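Enquirer: Let me see the structure of the following:
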Amino acid sequence: MADRITLTGLRVFGRHGVFEHEKRDGQEFVVDITAWLDLTKAAETDELKQTLHYGELAELAAGIVGGEPYDLIESVAGKIAGEVMRDERLSAVEVTVHKPSAPIPLTFDDVAVTVRRER
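Expert: Here you go, the predicted model:
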């Protein structure tokens, strides 16, 4: 499937990490999501119900990132991907969770995990 909807740079405060201070203090996470689905009907009808509502997609991801704390961003990305794939119209989803303030005692720009789920 070549059609896709992409949401990038969703910033959400969360409390994920293996260290106690990460769960206690929290930090900002950045999420990118690409969902593959057939957008032919949406393009033909101009009806929102024929597509994936990207506002609802953002709310779903924000609820997971801002919700229950996980040790690993792999778990956060996997949870988002699993929830997005509940929409049977999707053929695949790719979720990247960035942790730009990861507790690494070196200079770096970003740490990210990407998961892909498909039918």
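
Enquirer: C-alpha only now, for contacts and for neighbours.
Expert: Fine.

Enquirer: what sits against the residue nearest to residue 38 when sequence neighbours are not counted?
Expert: Among residues not flanking residue 38 along the chain, residue 3 sits closest, at 5.7 Å (C-alpha to C-alpha, 6 or more residues apart in numbering). By C-alpha atoms under 8 Å, 6 or more residues apart in numbering, the contact list for residue 3 reads 36, 37, 38, 39.

Enquirer: one more to line up against the first:
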Amino acid sequence: MSFQKIHTIALNGLELFANHGYYPEEQLIGGKFRITVKVDTDFSKATETDELSQTLNYEALFSIVKTEMKIPSKLLEHVGQRIVDSIASLSVKIQRIELLLEKLNPPFTAKIESSSISIVYTKPNHAL
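Expert: I've put the predicted structure just below:
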């Protein structure tokens, strides 16, 4: 029996304060956001060598998310796409990127835990 290796590096439930929102008040006041990002890559060498240089450093993922979240945007779609594009440029070994970006307690007249967008990018030759 043969198995396909799928290696995933993830940041789960990262919470940041940012100034995103369609309405000027949202951009002025800001709010809390939760981000989960999962990246499929090949870290076979790192499993053998125990060397950070042979894998995708999750601190680099954190740095990208933090940097892009600091740039105010009207739409979560815009922020999410910037995050995915920046992550995709980290390594040619990246096969798949999955992003969930949630706005916690969005400004509605009802209690809503979050609103969200998700983006999934898969290289065309990558089998899921």
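
Enquirer: Post the TM-score for the overlay when you can.
Expert: Comparison of the two superposed chains (TM-score structural alignment, normalised by the length of structure 1) gives a TM-score of 0.93, and 118 aligned residues with a C-alpha RMSD of 1.1 Å.

Enquirer: Okay, strands next: where are they in structure 1?
Expert: Taking DSSP state E as the criterion, structure 1 contains strands spanning 4-14, 27-37, 90-98, 112-118.

Enquirer: Can you pull up the most central residue in structure 2?
Expert: residue 37 (3.4 Å; C-alpha atoms, centre = their mean).

Enquirer: from memory it sits against residue 11, does it?
Expert: Yes - in this structure, residue 37 of structure 2 is within contact of residue 11 by C-alpha atoms under 8 Å, at 5.4 Å.

Enquirer: any shared contact partners between the two?
Expert: Between them, residue 37 of structure 2 and residue 11 share no contacting residue, judged by C-alpha under 8 Å, 6+ apart.

Enquirer: just curious, which of the contacts of residue 3 of structure 1 is nearest to residue 65 of structure 1?
Expert: Relative to residue 65 of structure 1, the closest of the contacts of residue 3 of structure 1 is residue 36; by C-alpha to C-alpha it sits at 21.6 Å.

Enquirer: hey, where'd the helices end up in structure 2?
Expert: Taking DSSP state H to define them, one finds helices in structure 2 at 24-29, 44-49, 58-69, 76-88.

Enquirer: what range in structure 1 matches the last one?
Expert: What it means is helix 76-88 of structure 2. The aligned range for helix 76-88 of structure 2 in structure 1 is 73-85, by TM-score structural alignment.
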